[in-house]
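Undergrad: Predicted model and sequence follow; I will ask about them next.
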Amino acid sequence: MPEQTHGARARASGRLRRISDRAGERRRAARQLAGLLSRAGRGAVASTILAHLVAGSMPIVFLVCLGRALQLLVSESGSIAVWWLAAGLSAFLLQQLLAPVQLLLSEMIARQVDRYCLRRFTGFALTRAPLRTLERPAVADRLSQANEAFEQMALTPGAAAEGALALIARYTQLAGAVVVVAVTAGPWAALGAAFVAVVTRRGQSAAFNRWGKHVRLAAPARRRTAYVRDLATSTRAAKEIRTLGLIDWIDDRYAAESRGHLEPLWRSRRAVYGRPFVVYTLLGLAGTAAALLAVAGLGAGGTASVGPLAMAVQGVVLCARFGVMFSESDTKMVYGRNAWEALLEFERVCLAATAGERRRRTTAENVPDLAALRSRTITFDGVSFSYDGRRPVLRDLGFQLSAGTSTALVGVNGAGKTTLVKVLTGLYRPDEGRVLVGGTDLVDLPPEAWRRQFAVTFQDFVRYELTIRENVAMSAITHLDDDAGILAELSRAGLGELVASSPSGLDTPLTRATADGRELSGGQWQRLALARSLFAVRHGASVLVLDEPTAQLDARGEAEFYDMFLELTRGVTSMIISHRFSSVRRADRIVVLDGGSVAECGGHDDLVAAGGEYARLFSAQASRFARAGGKA
């Protein structure tokens, strides 16, 4: 007996806890929606509420007018009945006229809220979220879910906010129907009708909210499925898929990923909408039957005439129909809140990831003069960095980039060269050690201002489907109208004929997706990326970083680049990362990375004479070129 009592208490406690959790979740959702609506402006929200109140009351006005007209017709007061019919018709017409007004106001609310959310989302992602955090799988899932909502511009946080307001019309209609039933059929019939409406509606909304949580948890599987689908339908991989004969494999992989995504959701949906749906349906039927029986009893007893009976029946029917999904609200609220929750979680994860990082000590009054720092040496002082906190990519790294000189960075794949560049530009913060700029810790410099000092061509540079002008000027976008500078840097990068041969000159889009666009070869894209960096130097960038700048150039283009290397790097602090020793040998200083640490440092001749790692790599490449009749 004591064990049974204890078990009953535990079950009761569990039920109370679940009820409390659901109530807390509803309160939190209400606070979130209220917070979002505050971004739409009081006037817009007040106007929308008024429109929904009037639109929600019109069906009740129509119902009452129709019932009253029917009553008057039975009592042979036809002339007065016409006025009631006219009033009912006016209510119906007003409801129809209000429908586009409701839609317009709701759209205005959604756009205002989404504008705020998009600014917050993009601002946080581009300025406050650390790059290493954005690359984590959990954060990528949140980003994917938020991006998905804003790309479709349908089930966004703004849609959730305006969907919440749309419930006003529904609940106004319900309240009116309950009052009509209470007046025409008595309180017990009204109580039964209200019970049907509230219970079935509660069951539907609770089930749909639980379903929305399952959909949200399935984000990683949905992201994998979307990747395979995009791979199969985009042009970027079409050549390889066809030449490698991967069409059937892609099809099977998509089917497998889809099953892995959908089958758990189907099971969850059956659990959410299975037995609960039957229970709520039976309760709804029972409540509706009780209310209709109460109304029928009034008619059989002769205590109500035709008009009130018709109003009572219609009122009960309106209450019974309340326990359904509302297309203008429910889907928007569940999926729109999912997008908002994804955005909030994305921010929380990013903030948690940076909680232990040392904050900048600078304020608006004591920001260091970056113009003065341009002529200072950049020092890596014991820098260590790891992506996952376990396997360091950079280990106790220490070397200097002397102002106005060129430094070459060499090492085998995986030595940490590209990671070093990301640390240098402030995209990653060191786990240990410091990056000093003339004695000032990089963490104490405004990150946006510091990055504007750089002209960087990454190995995986982006091919923007924009115009030639925009592709070059993107590195100094405020100088988009500097045609002479753009043309000069295109010429220095070996693309002097590109503009002349393009249909719209500098305004030619670099994509075949437009009628006047054109596509570039891999080598041309690399030259364009180089021109972009040179344009940044032209307009004030003081550090030039080139990561494998000749990887996609042919032998002739590579030789041309080597010939102008000293000219390109003259007067700026430069770093070049390359496996080609014919380019690095011309640098003022060569740093050899091995396992994330500096193995050797010096000039080409000194390093070859030392017979270390650099000499070994150089000899291996030189012998390979010699056999091929080339030159190292």
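TA: Ah, there it is.

Undergrad: going forward, measure contacts and count neighbours with C-alpha atoms only.
TA: Fine.

Undergrad: Gln95 contacts Met58, correct?
TA: Yes - using C-alpha atoms under 8 Å, Gln95 makes contact with Met58 at a distance of 6.0 Å.

Undergrad: now the farthest one out in the chain, which residue is it?
TA: Most distant from the centre of the chain: Glu76, at 65.7 Å, with distances by C-alpha atoms, centre = their mean.

Undergrad: what helix or strand does that residue sit in?
TA: Counting by DSSP states H and E, there is no helix or strand that carries Glu76.

Undergrad: by contact count, what packs against the helix or strand where Phe346 lies?
TA: Take DSSP H and E as the rule and Phe346 turns out to sit in helix 330-353. Under the contact definition 3 or more C-alpha pairs under 8 Å, 6 or more residues apart in numbering; DSSP states H and E, helix 330-353 sits against helix 131-134, helix 137-152, helix 157-185, helix 187-217.

Undergrad: Now do the longest one and helix 137-152, the angle between them.
TA: Here helix 187-217 runs at 120 degrees with respect to helix 137-152, directions being taken by axes from the mean of the first three to the mean of the last three C-alpha atoms, to 10 degrees.

Undergrad: Report the inter-axis angle for the helix or strand where Leu36 lies versus helix 330-353.
TA: Assigned by DSSP H and E, Leu36 falls within helix 2-37. On the basis of the same axes, to 10 degrees, helix 2-37 is oriented at 90 degrees to helix 330-353.

Undergrad: packing partners for helix 2-37?
TA: The contact analysis (3+ C-alpha pairs under 8 Å, 6+ apart) places helix 2-37 against helix 78-123, helix 157-185.

Undergrad: put this beside the first:
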Amino acid sequence: MHRYTESARRYALHARLLWRAAPVHSVLNVVLVVASAATVTFGIVATGRLIGTLPAAVKAGVGSPAADRAWWWLAAAVAAYVTGPLIHAAENAVAQVVSARYLRLVFDMVAEVGTAPYGITHLEDPEVAGRLDAVKRAMRDWTFVTGVEQTWNLLATRLSGVGALVVAANWNWWAALLAAGSYALMAKVLVAWLATIFDDLLEATGNQRRQASYVRDLMTGAPAAKELRLFGLADWLVHRYSTAWRDAMTVVWRNRHRNLWPILLASAITLVVNAGVFALLARDASAGTVSLASLVTVVQALLALEAFGPLGDNQSALGRNTSTATMLVALRRRLGLPGLPARSPAAEPAEPVEPAEPVEHVEPVEPEPVPAARSAAAVIELREVTFHYPSRTEPTIERLSLHIPAGQSVAIVGINGAGKSTLIKLLCGLYPPDAGIIRIDGGDPSADEATRNRVAVIFQDFVRYHLPLRDNVGFGAHTRHDDDAVLAKALDDAGGTSLLDRLERGWDTVLSSEYAEGTDLSGGQWQRVALARALAAVAGGAGVLVLDEPTAALDVRAEAALFDRFLEVTRGMTTLLVSHRLSSVRHADRIVVIGSTDPTRTGTGIVEDGSHEELMAAGGAYARMFSLQAARFAAAGASETAVDPR
């Protein structure tokens, strides 16, 4: 019973989504669906009446009242069979509009799952990430789209079954109900079975099946092609893929076979019931209690009761659709989002604009160029901040306090795993702290969007967007995305002017060779584009600029040059530099060393704090790390400038 209740709940959710996406067009389609079902029912009646009048019409001859009745029913039947396809065509046309708006709605719902909760904790949760990936994959499948489009055809078919039931009930109401009920039973059982299969597929897609898909993409994609051939991995990957796929699908296959017996039983019941109903009709016809017209009409109606039964691929597609939508809504509620998004208010009509008074013609004056706005530097305050990842029991950062005045450049250094990148993510509000306070100009970045907009970061794994150069730089200042002066200034400050000069389409060049007229960039060129993106953020209101080891792939001299360039063009701004190469950040106003402050604890705190010269003179952890790196680079032939510990 629970499975059948769940099916009804899913159909109700589907109806709410349709209404939310396109209320007017949905109502129009319902009207067309009812009209379509009515024409089918009328066609059944008209055909039966036509057959019933033919013997008398033939016997009476042309021009007789009997012949006139026959001609009338013929015209009615033709009208029904001609009108039906026309209504169906109109229904499909409106359905396309509903489908497009429905898909836009659910795509927005998926996008909101990934973006509306500002933090990234939920995206790093394997279970949530797996379910989100399963929903996205299911929505790309043709059955999801087909399920939306076929909703109205399925509804029209069901309603035509209601009309057929009414017609058949005029002969024998209980026999008609019994036949319709047997079909409905089989449909219910099949829908529940399909729902189980689709749910299993979504679960498998979100876990083991996702691993199988990853291995498949390795075998068929370009990124791993070189190593796959070099190391002879083809056979191993084929075996790994088949094993992972088989393990993922075992549950699906087992449930398919285990839940088949209700379908077989329902099919047997339907067969027995319909055989009995048609035998009863044959008995009545042979006894003369059913006329020829009624016999033809009832036979058509009984056959049309199949509309209550399984409806093949269309019903399977709708099942796939409702299963996916149900998982999406459940995922949204788990993340604290409303199951369905609030309907956007209708745009209010604009106020009429009064015509301006005519003015005397004045020669236009060329405006002076306005320099890109520079945001005020921000103050950063961390007090007793503690944070641990959900997958770990020990804190990554523990009771860390740090004050950074406006306009100061600060380098955050420490050994790998000390929590440097975690600290930056906390400053961005990507994670809320477990305890303590984080403030940027008095605002909480984990709760206030305006405060978050004050921070611009280039992460180590910064995104290389397959989009035009304009977007790759302009995303830093999305409020001034189309301001060429802002973009040009940011790219010039990042040392990327020569890059712009060599691109054939300039700012509109797509930075990927996978697109026509696109181009690839070298690692160093991408570094400058990323730096320009962060510098553009200043024009967009950022008051804190952060470089979180984005130059790890560069050699030490190139990294040092880029960091020095960054400090030069951001002088007066609040800047944070994160790097494991100490020679690259020694010119910062202040260096903060984070690490374990208590051997009995795993959390990170501040170990040392001061300028490069002060920390070297202190001879502590920073001096030891710097000297060790300097000796290593000197032994490797690095330049004296890059490693000079002065």
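TA: Thanks, I have the structure now. Just so you know, these numbers come straight off a predicted model, no measurement behind them.

Undergrad: overall similarity of the pair, as a TM-score.
TA: For these two chains in superposition, a TM-score of 0.86 is obtained (TM-score structural alignment, normalised by the length of structure 1); 588 aligned residues with a C-alpha RMSD of 2.6 Å.

Undergrad: Tell me roughly how far whatever helix or strand comes next after the helix holding Leu36 of structure 1 lies from structure 2 on average.
TA: Next in sequence after helix 2-37 of structure 1, counting helices and strands by DSSP H and E, comes helix 42-74. Helix 42-74 of structure 1, aligned to structure 2 and superposed, deviates on average by 1.7 Å (mean C-alpha distance after the TM-score superposition for structure 1).

Undergrad: Tell me the buried residues in helix 42-74 of structure 1?
TA: Across helix 42-74 of structure 1, burial judged by 16 or more other C-alpha atoms under 10 Å covers 44-45, 48-49, 51-73.

Undergrad: do stretch 234-252 of structure 1 as well
TA: In stretch 234-252 of structure 1, counting by 16+ other C-alpha under 10 Å, buried: Ile241, Ile250.

Undergrad: Onto which residues of structure 2 does that stretch map?
TA: Aligned using TM-score structural alignment, stretch 234-252 of structure 1 spans residues 221-239 in structure 2.

Undergrad: Residues contacting that stretch, please?
TA: With contacts defined as C-alpha atoms under 8 Å, 6 or more residues apart in numbering, stretch 221-239 of structure 2 is touched by Val215, Arg216, Leu218, Met219.

Undergrad: Among these, which pair sits farthest apart?
TA: For these, the farthest-apart pair by C-alpha to C-alpha is Val215 and Met219; their separation is 6.5 Å.

Undergrad: Without its sequence neighbours, what residue ends up closest to Leu50 of structure 2?
TA: Trp73 (5.1 Å; C-alpha to C-alpha, 6 or more residues apart in numbering).

Undergrad: err, Glu559 of structure 2, not the other one
TA: Thr551 (5.8 Å).

Undergrad: quick revisit: sort out which of the contacts of stretch 221-239 of structure 2 are in strands and list them.
TA: Per DSSP state E, strands hold no members of the contacts of stretch 221-239 of structure 2.

Undergrad: Closest one of the residues you listed to Trp171 of structure 2?
TA: Arg216 (59.4 Å).

Undergrad: tally of neighbours for the closest one?
TA: By other C-alpha atoms under 10 Å, the residues close to Arg216 of structure 2 number 17.

Undergrad: Is it correct that it is in contact with Arg240?
TA: No - taking contacts as C-alpha under 8 Å, Arg216 of structure 2 lies outside contact range of Arg240: 9.3 Å.

Undergrad: what helix or strand is the aligned residue in structure 2 for Ala294 of structure 1 on?
TA: Under the alignment (TM-score structural alignment), Ala294 of structure 1 maps onto Leu280 of structure 2. Per DSSP H and E, Leu280 of structure 2 falls inside helix 260-286.

Undergrad: among the helices and strands packed on helix 2-37 of structure 1, which is the most enclosed?
TA: Comparing the helices and strands packed on helix 2-37 of structure 1 by mean neighbour count (mean count of other C-alpha atoms under 10 Å), helix 157-185 comes out on top with a mean of 24.
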